[in-house]
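In: Mind folding the following:
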Amino acid sequence: MKTPLTAHDLPDDIEALKALVVQSQSDILHQASQLAQKDQHIDTLAKEVSRLSELVMFFKVRQFYKSSEKHPDQAELFNEPEVEDNSSLRASSSDESSSASPKAKSNAGRKPLPKNLPRQRVEHCLPAGEKCDCGSEFKEIGEEVSEQLEIIPAKIIVRQLVRKKYACPCCEGSLKLASMPKQPIPKSIAGPGLMAYIATAKYQDGVPLYRQEKAFERLEVELSRQTMANWMIKGAQLCQPLYNLLQDSLLDSGYVHMDETRVQVLNEVGKTAESHSYMWVRKTGDQKHPVVLFDYAPDRTTQTAMNLLPEFKGFLQTDDYAGYHKIGVTEQITHLGCWAHARRKFMDAKKVLPKNKTGKADMALNLIQKLYQIEQHIKDQPPNKRLEIRQTESLRVLEQLKTWLDKSLNSTVPKSKLGEALSYLAKNWEKLQIFTTNGRLNIDNNPVENAIRPFAIGRKNWLFSQSVKGAKASAMLYSLIETAKANGLEPQAYLTDLFRDLPNCDTLEQFEALLPWNHTAS
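Out: Predicted coordinates for the structure are as follows:
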């Protein structure tokens, strides 16, 4: 540090004095510049510390809290329509329950057993000749019935397919053998019901084939996982014509949800066993004749997405994955955004806040909550009524949200969790508004994400597909099972009918009769 000047240090010459003043000013400006640079550096470091602290908090939340789109200290933010609608009912029901009998309380919440289940009577009677204290013999005057759920373990049978032989008594050597329906896999021991059972266990219940192999061993039946895998591949190939009809229906619907999730295939040409391939999922947006289709692909490119939408015209709803962007700008397709993904970004920003502290994320979440409240109230309304309410109530909320968004963008660190949420919202704003222009559209892409969930759960159990053929077979069978469920059919019963009837279908009308919305269970 320089020693301060005194009066004796100042030169007597006026020019020298001027030079000293100029030098002092230059030194002051240089120091001010250095201080500004240091302040800027400190500010940059502080922002980076804040960002890293957010990341640490975010990963702690992901690791130690429940996987849910709500902060651990937050109330049921997106369940408020039900909370509001049922608050008065809860109050009245609590009053009623306080005066109810103990017996009524004990049975509260127990649902009656399905009436379609077969009943087996087990009667309990008094011993013959039992008498009252007065000496008279008891007489039956009625009965009291309680029900208990029981299960009969799986039972495997061998169905013998007997073909009678016939001979003409007049023509020597004239023989005839009775015909029988075509089987799902010729010359195989696999019956339609067994194939449906294995497929449902794996693709609906997430039970891998090696576990099923062990289960069959307990039933004293030897079925290797390789044999069952081969059955699944051949069964899927049998269903190809039906899949084609389902795809035609989906592409003609004019409204499709789309998403993708990873899948690992061990034996895939040109790829290591550790690399990821993808399962693409498409779902019709409307509830009439819902279709859910899974498709295996080795990549996640735009071209793959385009190949899955040949000549499609209408609404396409996805997340913000870049692979969909090029499709969304074509003239025949209107690309919708997903409010669930936008909401999720603000939930992440909420999670990194200190406990019991509110912030800008809460403002966004409250406004998004209002959009979902509106959707909750109009979900059972016809499209024209939904459109009318969205054009009045939803647009008003969106206007408030857009005003808040424009103000917040300039005052938020871009790399923070909140900054990322704001950036996502701003970038997708136009696509996020489109749902208000048509009453048939959904506010988010959750319908297809819900359809993916059984696949994701199953993947945790079976981990990978052995081959590309296996992955394609999985896609086919997932498609049939999820579409059956979406149309209110029991998957195993539906697959049993398909494996029995498809080998004997020859005409378009016969295949169309097996579509879920045309199918009559046998």
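In: Only C-alpha atoms from now on, for both contacts and neighbour counts.
Out: Noted.
In: list the buried ones in stretch 488-505?
Out: Of all the residues in stretch 488-505, those buried under the rule 16 or more other Cα atoms under 10 Å are 489, 491-503, 505.
In: Then stretch 43-63?
Out: If you call a residue buried by 16+ other Cα under 10 Å, then stretch 43-63 has these buried ones: Lys47, Arg51, Glu54, Leu55, Met57, Phe58, Val61.
In: Please give the structure of this sequence too, so both can be compared:
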Amino acid sequence: MGALRAELVRKDKALLFKQTLVDKLTHENAVLKRLKFAAQSEAYTSEQKSLLDETFDMDLAAVAREIENAQPKKPDGEKRQPKRAPLPAHLPRHDVHHEPASTTCKCGCTMKRIGEDVSEKLDYTPGIFTVERHVRGKWVCAECETLVQAPMDPHIIDKGIPTTRLLAQVLVAKYLDHLPLYRQEAIFERAGMAIARSTLAQWVGECGVQLQPLVDALTAELLKAPVLHADETPVPMLKPGKGKTHRAYMWSWCTTQFHDIRAVVFNFAETRGGQNARDFLQLGTSASWKGSLVVDDFSGYKQCFDMGVTEAGCMAHARRKFHELWVNHQSKVGEQALKFFQALYDVERDAAGLGIEDRRALRLERAKPVADALKQWLDEHRQKVPGGSATAKALDYSRRRWEALTRYLGDGRLPIDNNWVENQIRPIALGRANWLFAGSLRAGKRAAAIMSLLHSARINGHDPYAYLRDVLERLPLQPASRIDELLPHRWHAPHQD
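Out: Next up, the predicted model:
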């Protein structure tokens, strides 16, 4: 009796949690609809309003999918078939046939084909729309009237019209090629198919929800690495109803070039507060990450180093201070410092292809004497320049962070600088000029998630479009226990027939 009561309590708690989640998402859905149709949106420019509308439509579709996922599944008989206009008759069509593996009935008779069901999906290759017709033959046994029909594989957007090729094209164009949906709408119209940007936005929103488990798996894989790069870059984010933006941040986390796994994960946050870094690294929890973090001197990371994370400095940032002195003021101090840094980077070029221990040995043999000489030179010249000057600030930056800056000398796993992650966030700066802003926190997080997959595919040498297309094709059938097989560093392109 006690076990039954405990089971009832557990189920009540589970139902309460699901209902609370549904209520939260329903409220968010109502807020989004109110914001979308509110008169305040007129305060934006026409281009801003276009991008804002896209964001709302994506968020609404994402919330609707999350509500659907959170609610109990309905019996098949209760499913409602969506009504939509037929695809244009002028588009070329090619058939994909689905027939039973065997047309011999269980009673031993040979079945007869009595008809077929046809569903159509919109396909796209750059500049050309076609229609993919899925033809499912109906086979019946004349003796026992058994009806057999081959099923269709589930789709990333249930009952949706786009093929995975079209979805991959939209996502790659938006998040890798920086084309907002209103521009894609015009491109598609020129190709002969007018797809409303609200429809494109719904597709993006639904795909974002479906891809999130894969991004979560990528994040878990990233946090197994003993050394990580971290950096952050500002992205304007709209405050709906206020007609203006505020500064949000895209945080970038990636493995080093010396690690076996190449992965980058972007994390969007409304602020630059250090709590974002601590939350990502799960500091203060049982899963707290313990490793070396390669960062600049941003204060937001400082508390991480009091919670078990080891700080590794960025020599490129230290060098940059002296480079600015030399470029802007033809400073002799800057020129002399750059020679020391050049010698350190010469060693790194020779060490790049070595193993961890050989890299460490080479650094200790050739780079450590240079670093020791640089430290002595910094201390001597600091006594000769007045405090507060640009030269003093450049000297103090390196002297203050010396232990972190030179930690790489004794650890062959550590890179000399943070340039690897800075190269990963350059596409964000390019996209910023085209997105203009992130339309909401949810939109920023969706962009971060999809960009994590696309850029991880890119740095692993894959074609991001081919990768995403295959993932969207396989994801609905992929067991949750094997989702890591679809991660960019484990993915293999399918064999072409």
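In: In strands, which of the buried residues of stretch 43-63 of structure 1 appear?
Out: Residues from the buried residues of stretch 43-63 of structure 1 lying in strands, with DSSP state E as the criterion: none.
In: a markdown table for the residues you listed, including distance to Gln433 of structure 1?
Out: Converted to a markdown table, those look like this (distance: Cα to Cα, whole Å):
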| residue | distance to Gln433 of structure 1 |
| --- | --- |
| Lys47 | 32 |
| Arg51 | 30 |
| Glu54 | 30 |
| Leu55 | 30 |
| Met57 | 32 |
| Phe58 | 29 |
| Val61 | 31 |
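In: Most widely separated two among the residues you listed?
Out: Pairwise distances across the buried residues of stretch 43-63 of structure 1 (Cα to Cα) peak at 20.9 Å, for the pair Lys47 and Val61.
In: which residues of the stretch 251-400 of structure 1 fall in helices?
Out: All helices of the stretch 251-400 of structure 1, identified by DSSP state H, counting those that start in this stretch, fall at 302-307, 325-328, 339-351, 360-378, 383-389, 395-409.
In: what angle do the third one and helix 360-378 make?
Out: When axes from the mean of the first three to the mean of the last three Cα atoms, to 10 degrees is applied, the directions of helix 339-351 of structure 1 and helix 360-378 differ by 150 degrees.
In: any residues touching helix 339-351 of structure 1, and which ones?
Out: Residues from elsewhere that reach helix 339-351 of structure 1, judged by Cα atoms under 8 Å, 6 or more residues apart in numbering: 57-58, 61, 69-72, 319, 359, 361-362, 364-365, 368, 417-418, 420-421, 424-425, 432, 443-446.
In: Could you do the longest one as well?
Out: Counting by Cα under 8 Å, 6+ apart, the neighbours of helix 360-378 of structure 1 from elsewhere in the structure are 77-78, 80-81, 339, 343, 346-347, 349-350, 385-386, 389-390, 393-394, 397, 400-401, 418, 443.
In: Need the buried ones from these selected in PyMOL.
Out: Buried residues among the contacts of helix 360-378 of structure 1 (16+ other Cα under 10 Å), as a PyMOL selection:
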select buried, resi 77+78+80+81+339+343+346+347+349+350+386+389+390+394+397+401+418+443
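In: So which residues of structure 2 form strands?
Out: Using DSSP E, the strands of structure 2 run over residues 93-98, 112-125, 128-140, 147-149, 227-239, 244-255, 264-269, 292-294, 310-312.
In: May I see those strands arranged in a markdown table, with mean neighbour count and distance to Val215 of structure 2 as well?
Out: A markdown table is the format used below for the strands of structure 2 (neighbours: other Cα atoms under 10 Å; distance: least, Cα to Cα, whole Å):
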| stretch | mean neighbour count | distance to Val215 of structure 2 |
| --- | --- | --- |
| strand 93-98 | 15 | 31 |
| strand 112-125 | 16 | 26 |
| strand 128-140 | 20 | 29 |
| strand 147-149 | 18 | 35 |
| strand 227-239 | 21 | 17 |
| strand 244-255 | 20 | 13 |
| strand 264-269 | 25 | 8 |
| strand 292-294 | 25 | 21 |
| strand 310-312 | 22 | 26 |
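In: JSON lines for those, including distance to Trp435 of structure 2?
Out: Below are the strands of structure 2 laid out as JSON lines (distance: least, Cα to Cα, whole Å):
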{"stretch": "strand 93-98", "distance to Trp435 of structure 2": "35"}
{"stretch": "strand 112-125", "distance to Trp435 of structure 2": "24"}
{"stretch": "strand 128-140", "distance to Trp435 of structure 2": "26"}
{"stretch": "strand 147-149", "distance to Trp435 of structure 2": "46"}
{"stretch": "strand 227-239", "distance to Trp435 of structure 2": "9"}
{"stretch": "strand 244-255", "distance to Trp435 of structure 2": "13"}
{"stretch": "strand 264-269", "distance to Trp435 of structure 2": "15"}
{"stretch": "strand 292-294", "distance to Trp435 of structure 2": "29"}
{"stretch": "strand 310-312", "distance to Trp435 of structure 2": "33"}
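In: so which of those gets nearest Leu167 of structure 2?
Out: Between Leu167 of structure 2 and those, the shortest gap by Cα to Cα is with strand 112-125, which sits at 8.9 Å.
In: Could you list every helix and strand in contact with the longest helix anywhere in structure 1?
Out: For structure 1, the helix with the greatest residue count under DSSP state H is helix 14-64. In this structure, helix 14-64 of structure 1 packs against helix 339-351, with contacts taken as 3 or more Cα pairs under 8 Å, 6 or more residues apart in numbering; DSSP states H and E.
In: with structure 2 superposed, average distance for the helix it packs on?
Out: For helix 339-351 of structure 1, the mean deviation from structure 2 after alignment is 1.3 Å (mean Cα distance after the TM-score superposition for structure 1).
In: Would you mind stating the distance between the aligned partner of Thr130 of structure 2 in structure 1 and Gln391 of structure 1?
Out: Under the alignment (TM-score structural alignment), Thr130 of structure 2 pairs with Ile157 in structure 1. In this view, Ile157 of structure 1 and Gln391 of structure 1 are 60 Å apart by Cα to Cα, to the nearest Å.
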